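> fold the following, please.
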Amino acid sequence: MATSSPHPISPYPIGTPGKPWADAEKAQWRSRQARKRSYETDVLGKVARLRERFDAVEYGHLDYPPDRYPLLALKSRAWREDLPGALVTGGVHGYETSGVRGALRFVDEHMADYEGRANLIVAPCVSPWAYERINRWNADAIDPNRSFRSDSPARESAALMRLVAPLSGRILVHIDLHETTDTDESEFRPALAARDGKVFEPGEIPDGFYLVGDEENPQPEFQRAIIAAVAEVTHIAPADARNEIIGSPMVAPGVINYPLKRLGLCAGITDAKYKTTTEVYPDSPRATSEQCDAAQVAAVRAAIDFALARR
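Prediction:
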């Protein structure tokens, strides 16, 4: 069942209710964001070890003084122009931990299985500043996962689009790894409402794994195959009393659809036939962090296997 999540009764501590943030409020918000973990240790260190088996490319860097972050992706070493492409992205929202860990674990344990069958490219942590601060936004108080468009204000999103642009027509499948957490209701949606000068309206957090497909190209069999694979690892989120998940109609068990490109979502950055966003619920009493990471890996494998079987 969907779960009600804690939400603040008092106004968000930054800004004036009903008034969008200006630069001063964004600076105040930024000053509250402390580094809690290390991108260098958790991501760059693992990428360095994976370089022994796969090609690593630096596709950009982020300068948020005094911090500077190289943006890295891992690619199949036996790259062939005649093979279909598979794109895996994680950490678009830096606080969604299993997306980062799941992407790196997939590379370590399974990426070599696809050599000679597909060209894989994995960007495991798209938003390193947010990863270190366990936040949804980047340092400019911008949500990268609403910013994948040609005039993107998010440097993280723009860099990934530049990496993918030359490959867009050759990507068969793209899976973008995310989480839905209790802090969506306790922190990030209230912050969004405050930033935009709107009223925060509490919602519900789905208890379990679900997928967000493409409203314009839903591919229901593809989504069902991923759900079936993940169900062997962890539980699938049911619909709420309105037969919805996070306010959208459930079109199949554990599946909703969004207009990916129109919303500027990462899963919409290519014209891949098969695309989806995963959503793991790490705060569930029924799931461990190991299950969350394993669910992301299972989803990636099922997505690529389905697409290659039907190319």
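
> only C-alpha atoms for contact and neighbour calcs from this point on.
OK.

> excluding chain neighbours, what is closest to Gly208?
Ala237 (3.9 Å; Cα to Cα, 6 or more residues apart in numbering).

> ok, that neighbour touching Pro206?
Yes - the pair formed by Ala237 and Pro206 meets the contact definition of Cα atoms under 8 Å, at 5.7 Å.

> between those two, who's got more neighbours?
Shown here are Ala237 and Pro206; by other Cα atoms under 10 Å, Pro206 has more neighbours (28 against 23).

> quickly note the distance from that one to Arg286.
12 Å (Cα to Cα, to the nearest Å).

> enumerate every residue touching Lys26.
140-141 (Cα atoms under 8 Å, 6 or more residues apart in numbering).

> 7 Å instead, please
Shown in contact with Lys26 (Cα atoms under 7 Å, 6 or more residues apart in numbering): Ala141.

> please provide the structure for the following sequence as well, for comparison with the first:
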Amino acid sequence: MTSSSFYPIGTPGTPWGPVEVVAWRARQSRKRSYADEVLGRVDALRAHFDIAEYGRLDYAPESYPLYAVRSRDWNDTLPTMLVTGGVHGYETSGVHGALQFLERDASRYAGRINLLCVPCVSPWGYERIHRWNPDALDPNRNFREHSPAQESAALWGLLAPLRGQVRMHIDLHETTDSDESEFRPALAARDGKPFEPGTIPDGFYLCADSARPEPDFQQAVIAAVARVTHIAPADPDGTIIGSPVVAHGVIEYDCRRLGLCAGITDAHYRTTTEVYPDSPRATPAQCNDAQAAAVCAAIDYALAHP
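Alright, predicted model coming up:
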């Protein structure tokens, strides 16, 4: 089955050029407000954290400030824990789970860790509920030096001085039904490849980094989240989204080779969460709770296993 069966832009078998990207961008519309839903909550954290603008996305006529939330009393003798959300802007609980963690849970780690959190890496995508940026680039395939994706390049620049100092990095994501109905067909069309239908896992799972999988760390996060929402079972062929399940609720990717956010530092412990917000067994609040629980479990494990 070809991508033309599902996606209205481009010629089957031919990768997109600038004309197709412009046509795709024209189909995207602003559906929610980064300023109201994200920046307002970040600003409210100033009483307890240092807030820094680490970059700005210039997508004329729009411009988006990018903010990082840092421990106020940064101490180089303490372990550094990194939390990122909204790399894919449409993955709502990645953004709001990170904010919820900052608002409700982060205070209990004061004086014990250096916390650095970027709640929304991709605000243009957040507003349009989309995976890509305006150039039809996926930020989570472009975390590398001299990245063509502004979102990825800005975060790379922020983290470059800390790359060897981060003990734990957790990157908060979702897998949604729209992955199969919109984003994978669009990807196939963009790249001039056939669209091959897949499956959407019902439940939470983790993507470990195959370069440093740390299975006990992954299972500690899974155990914490299982108290909040259900863990995705493997498909009959033993995979989740086509990748072999290596442990309960865990698959692996080569994060650095693929340009994924979880591979951006040399963190000893690193993982990517995947919440399923479209499940009839999960509510939006439950999804946010699952993300926050995953962050706490990841920090707790990294503190207990230096």
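
> the helices in the stretch 101-250 of the first structure, which residues?
128-133, 155-164, 183, 189-196, 220-231 (DSSP state H, counting those that start in this stretch).

> buried deepest among these, which one?
For the helices of the stretch 101-250 of the first structure, the largest average neighbour count (mean count of other Cα atoms under 10 Å) is found in helix 128-133, namely a mean of 25.

> biggest helix in the first structure by residues?
Looking across the first structure with DSSP state H, the single longest helix is helix 289-309.

> what residues in the second structure pair up with it?
Aligned by TM-score structural alignment, helix 289-309 of the first structure falls on residues 284-304 of the second structure.

> please spell out which residues along the matching stretch are buried.
Buried residues in stretch 284-304 of the second structure, defined by neighbour count with 16 or more other Cα atoms under 10 Å: 284, 286-299, 301-303.

> same thing with stretch 146-157 of the first structure?
Buried residues in stretch 146-157 of the first structure, defined by neighbour count with 16+ other Cα under 10 Å: 146-149, 152-157.

> what's the average distance of the match of helix 289-309 of the first structure to the first structure?
Mean deviation of stretch 284-304 of the second structure relative to the first structure after superposition (mean Cα distance after the TM-score superposition for the first structure): 0.3 Å.

> all strands for the first structure, in order.
Listed in chain order, the strands of the first structure (DSSP state E) span 3-4, 55-64, 67-75, 85-90, 119-123, 171-179, 204-205, 210-214, 244-245, 248-249, 255-258, 274-280.

> on contacts alone, who are the packing partners of the last one?
Helices and strands in packing contact with strand 274-280 of the first structure are listed as strand 171-179, strand 210-214; criterion 3 or more Cα pairs under 7 Å, 6 or more residues apart in numbering; DSSP states H and E.

> check the mean deviation of that strand from the second structure.
Strand 274-280 of the first structure differs from its equivalent in the second structure by a mean of 0.1 Å after superposition (mean Cα distance after the TM-score superposition for the first structure).

> which bit of the second structure covers that strand?
Going by TM-score structural alignment: strand 274-280 of the first structure matches residues 269-275.

> contacts for that stretch next, please.
Contacts of stretch 269-275 of the second structure (Cα under 7 Å, 6+ apart): 167-175, 203-209, 214, 262, 287, 302.

> drop anything exposed from those residues.
Buried among those (16+ other Cα under 10 Å): 167-175, 203-209, 262, 287, 302.

> what does Glu115 of the first structure align to in the second structure?
Matched by TM-score structural alignment, Glu115 of the first structure corresponds to Ala110 in the second structure.

> its match: neighbour count?
Ala110 of the second structure has 14 neighbours, counted by other Cα under 10 Å.

> report the contact partners of the equivalent of Asp184 of the first structure over in the second structure.
With TM-score structural alignment as the criterion, Asp184 of the first structure lines up with Asp179 in the second structure. Not one residue lies near Asp179 of the second structure by Cα under 7 Å, 6+ apart.

> distance-wise, check Asp179 of the second structure relative to His130 of the second structure.
Taking Cα to Cα, one finds Asp179 of the second structure at 10 Å from His130 of the second structure.

> residues shared between the contacts of the two?
Contacts common to Asp179 of the second structure and His130, judged by Cα under 7 Å, 6+ apart, are absent.

> can you pull the contacts of Arg105 of the first structure?
For Arg105 of the first structure, the contact set (Cα under 7 Å, 6+ apart) is empty.

> what's next to stretch 243-258 of the first structure, contact-wise?
Contacts of stretch 243-258 of the first structure (Cα under 7 Å, 6+ apart): 204-206, 209-215, 218, 227, 236-239.

> what do you get for stretch 144-160 of the second structure?
With contacts defined as Cα under 7 Å, 6+ apart, stretch 144-160 of the second structure is touched by 54-55, 57, 121-122, 137, 139, 142-143, 259.

> tell me the counterpart of Asp254 of the second structure in the first structure.
Match for Asp254 of the second structure (TM-score structural alignment): Pro259.

> and the gap between the residue nearest to that match when sequence neighbours are not counted and Ser248 of the first structure?
Spatial nearest neighbour of Pro259 of the first structure, excluding adjacent residues (Cα to Cα, 6+ apart): Glu215 at 4.9 Å. Between Glu215 of the first structure and Ser248 of the first structure the computed distance is 11 Å (Cα to Cα).

> how many other residues sit next to Gly268 of the first structure?
Gly268 of the first structure is flanked by 24 other residues according to other Cα under 10 Å.

> who touches it in this structure?
260-261.

> what about 10 Å?
The neighbours of Gly268 of the first structure, taking Cα atoms under 10 Å, 6 or more residues apart in numbering as the test, are 148-149, 174-176, 213-214, 258-262, 275-277.

> for Ile222 of the second structure, same thing?
Ile222 of the second structure touches 204-206, 216, 229-231, 247-250, 273, 290, 293-294, 297-298, counting by Cα under 10 Å, 6+ apart.

> and if you look at Thr175 of the second structure?
91, 200-205, 241, 273-278.

> for PyMOL, what selects the buried ones among those residues?
Burial among these is assessed by 16+ other Cα under 10 Å; the matching PyMOL selection reads:
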select buried, resi 91+200+201+202+203+204+205+273+274+275+276+277+278
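
> possible to save the contacts of Thr175 of the second structure as JSON lines with distance to Ser29 of the second structure?
Output for the contacts of Thr175 of the second structure, formatted as JSON lines (distance: Cα to Cα, whole Å):
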{"residue": "Glu91", "distance to Ser29 of the second structure": "16"}
{"residue": "Ile200", "distance to Ser29 of the second structure": "25"}
{"residue": "Pro201", "distance to Ser29 of the second structure": "28"}
{"residue": "Asp202", "distance to Ser29 of the second structure": "28"}
{"residue": "Gly203", "distance to Ser29 of the second structure": "29"}
{"residue": "Phe204", "distance to Ser29 of the second structure": "29"}
{"residue": "Tyr205", "distance to Ser29 of the second structure": "30"}
{"residue": "Ile241", "distance to Ser29 of the second structure": "28"}
{"residue": "Thr273", "distance to Ser29 of the second structure": "27"}
{"residue": "Glu274", "distance to Ser29 of the second structure": "25"}
{"residue": "Val275", "distance to Ser29 of the second structure": "25"}
{"residue": "Tyr276", "distance to Ser29 of the second structure": "24"}
{"residue": "Pro277", "distance to Ser29 of the second structure": "22"}
{"residue": "Asp278", "distance to Ser29 of the second structure": "22"}
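
> good, we can wrap up now.
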